[in-house]
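**Student:** Prediction below, plus the sequence it came from.
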Amino acid sequence: MKRGFKVVTKYLDKGLNLPKRATRNAAGYDFECAEDFVLPSIWKKDFLKILRAVRKQKDYSNEDLVKADACLKPYLVPTGIKAYMQDDEFLMLANRSSNPLKRRLVLPNGVGIVDSDYYDNSGNEGEIFFQLLNFGLKDVVIKKGERIGQGIFMPYLQIDDEDKPLAERKGGFGSSGR
């Protein structure tokens, strides 16, 4: 098996669809949301009020920044899917072109990178989540089975004489270091 997708244990009996390409020449495999999910608008929690207060102050407090920053927190939307691939490959997660236009959803990190050792490592089964931020005025309800993003398998190159990392991945998001 070179590369592909499987459903994570938690969702085995939930009737999820594996990602698939929509057209013959599509590069990306469409990922669906694993369960109904409410993605709150960033404009909630007094975001504008906090932003105005911060702008008016020349010397704003750290507490003001923490409050404003909390409003911009992305949410992890579950797919219930894990991906296996070769050691010299990764899965690039990208937004759907319709998300910003129709639903006001963006990936705050631009693209996501799923490394080959994310799959079934000792501390994480490897479920893929899409980080999404809703900059629309209203909360967005994403229904189970709605397409939320796409994944593209990509090879990568390594430099000559690289010091090989010795660490083994033991977890999910952020587990490979700061």
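**Tutor:** Right, received. Where do you want to start? Residues are numbered from 1 along each chain as shown.
**Student:** use CA for all of it now, contacts and neighbours both
**Tutor:** Will do.
**Student:** what's near enough to touch the nearest residue in space to Phe129 that is not next to it in sequence?
**Tutor:** Excluding its sequence neighbours, the residue lying closest to Phe129 (Cα to Cα, 6 or more residues apart in numbering) is Pro78, at 4.7 Å. Contacts for Pro78 were tallied using Cα atoms under 8 Å, 6 or more residues apart in numbering; they are 33-35, 127-130.
**Student:** Go again with 10 Å.
**Tutor:** Applying Cα atoms under 10 Å, 6 or more residues apart in numbering to Pro78 gives the contacts 31-37, 127-131, 144, 148.
**Student:** same question, Glu35
**Tutor:** Per Cα under 10 Å, 6+ apart, neighbours of Glu35: 11, 14, 16, 77-80, 142-146.
**Student:** that older thread, what is the nearest of the contacts of Pro78 to Gln158?
**Tutor:** Nearest to Gln158 among these is Ile128, at 24.4 Å by Cα to Cα.
**Student:** Please compare the first structure with the one that follows:
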Amino acid sequence: MNRGFEVVSRYQNAGLTLPQRATQHAAGYDFCAAEDFVLPSIWKLNFVKIFKALREQKPLTDQDYEDANHVLKPYLVPTGIKAYMGDDEFLMLANRSSSPLKRGIVLPNGVGIVDADYYGNANNEGEIFFQLVNFGVRDQVIKKGERLGQGIFIPYLTSDNEQAPQMKRTGGFGSSGK
């Protein structure tokens, strides 16, 4: 067992395909959406309201900022897939090169990192989600089976004098470092 992909149990009968490389020399495995998903545009009323108030030099309330931030938040698009790999590897999630240009859809953090110990965690079995933001002016409908992004397995090194972490992962998405 070196590295690979499996379908998580909640999507076991959903007819998902495992990530695949599109060409012989492609580094990334294409991940697809596990279900239809609407990715809202960031250009919604509460976000635009901030720009208008700033332009007109009107004071903004904490609620105005909270409302705008709610629109700007990334959404987690499910893939129904988990990845297993060696302890000295991670899976880097990245944009598809055409998504920002054609659809205005991006990973807001540039890349995502899936650690080896994320696989099989108790919270979500290690299901991989793509964290996406839609900078386009219209909501984007992502259809089940549509490519979201790509994942690349990468080995990593640790420093010679590292004090090895003792913490074990106890949860799912965003749980390391708690």
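**Tutor:** The structure has been received and is ready for your questions. Source: prediction; values computed, not measured.
**Student:** And the TM-score between these chains?
**Tutor:** Once superposed, the chains reach a TM-score of 0.95 (TM-score structural alignment, normalised by the length of structure 1), with 178 aligned residues with a Cα RMSD of 1.4 Å.
**Student:** Could you export the contacts of Pro78 of structure 1 to JSON lines, including columns for distance to Val66 of structure 1?
**Tutor:** Formatted as JSON lines, the contacts of Pro78 of structure 1 follow (distance: Cα to Cα, whole Å):
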{"residue": "Phe31", "distance to Val66 of structure 1": "32"}
{"residue": "Glu32", "distance to Val66 of structure 1": "32"}
{"residue": "Cys33", "distance to Val66 of structure 1": "30"}
{"residue": "Ala34", "distance to Val66 of structure 1": "31"}
{"residue": "Glu35", "distance to Val66 of structure 1": "30"}
{"residue": "Asp36", "distance to Val66 of structure 1": "29"}
{"residue": "Phe37", "distance to Val66 of structure 1": "25"}
{"residue": "Glu127", "distance to Val66 of structure 1": "29"}
{"residue": "Ile128", "distance to Val66 of structure 1": "28"}
{"residue": "Phe129", "distance to Val66 of structure 1": "25"}
{"residue": "Phe130", "distance to Val66 of structure 1": "23"}
{"residue": "Gln131", "distance to Val66 of structure 1": "20"}
{"residue": "Lys144", "distance to Val66 of structure 1": "32"}
{"residue": "Ile148", "distance to Val66 of structure 1": "28"}
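**Student:** Just give me the residue right at the centre of structure 1.
**Tutor:** Residue closest to the mean C-alpha point of structure 1, counted by Cα atoms, centre = their mean, is Phe130 at 2.3 Å.
**Student:** Quick check: that one is in a helix.
**Tutor:** No. Counting by DSSP: H, G, I helix; E, B strand; the rest coil, Phe130 of structure 1 falls outside a helix, being strand.
**Student:** residues in contact with it?
**Tutor:** Phe130 of structure 1 touches 31-33, 74-79, 93-95, 106-108, 111-112, 148-150, counting by Cα under 10 Å, 6+ apart.
**Student:** and it, how far is that from Tyr60 of structure 1?
**Tutor:** Here Phe130 of structure 1 is placed at a distance of 33 Å from Tyr60 of structure 1 (Cα to Cα, to the nearest Å).
**Student:** And Pro165 of structure 1, by the same measure?
**Tutor:** 42 Å.
**Student:** and the two? which has more neighbours close in?
**Tutor:** Taking other Cα atoms under 10 Å, Pro165 of structure 1 and Tyr60 do not tie; Tyr60 has more neighbours (12 against 6).
**Student:** Quick check: chain neighbours aside, which residue is closest to the more buried one?
**Tutor:** Per Cα to Cα, 6+ apart, closest to Tyr60 of structure 1 is Val54, 5.9 Å.
**Student:** helix/strand/coil for the one you found?
**Tutor:** helix.
**Student:** What distance separates the opening and closing residues of stretch 18-26 of structure 1?
**Tutor:** First residue to last in stretch 18-26 of structure 1 (Cα to Cα) measures 16 Å.
**Student:** Could you do stretch 11-20 of structure 1 as well?
**Tutor:** Using Cα to Cα, the end-to-end distance of stretch 11-20 of structure 1 comes to 18 Å.
**Student:** Going by neighbour count, list what's buried in that stretch.
**Tutor:** The neighbour-count criterion (16 or more other Cα atoms under 10 Å) identifies 16-20 as the buried residues of stretch 11-20 of structure 1.
**Student:** In JSON lines: those residues, plus distance to Ala26 of structure 1.
**Tutor:** JSON lines is the format used below for the buried residues of stretch 11-20 of structure 1 (distance: Cα to Cα, whole Å):
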{"residue": "Leu16", "distance to Ala26 of structure 1": "21"}
{"residue": "Asn17", "distance to Ala26 of structure 1": "18"}
{"residue": "Leu18", "distance to Ala26 of structure 1": "16"}
{"residue": "Pro19", "distance to Ala26 of structure 1": "12"}
{"residue": "Lys20", "distance to Ala26 of structure 1": "10"}
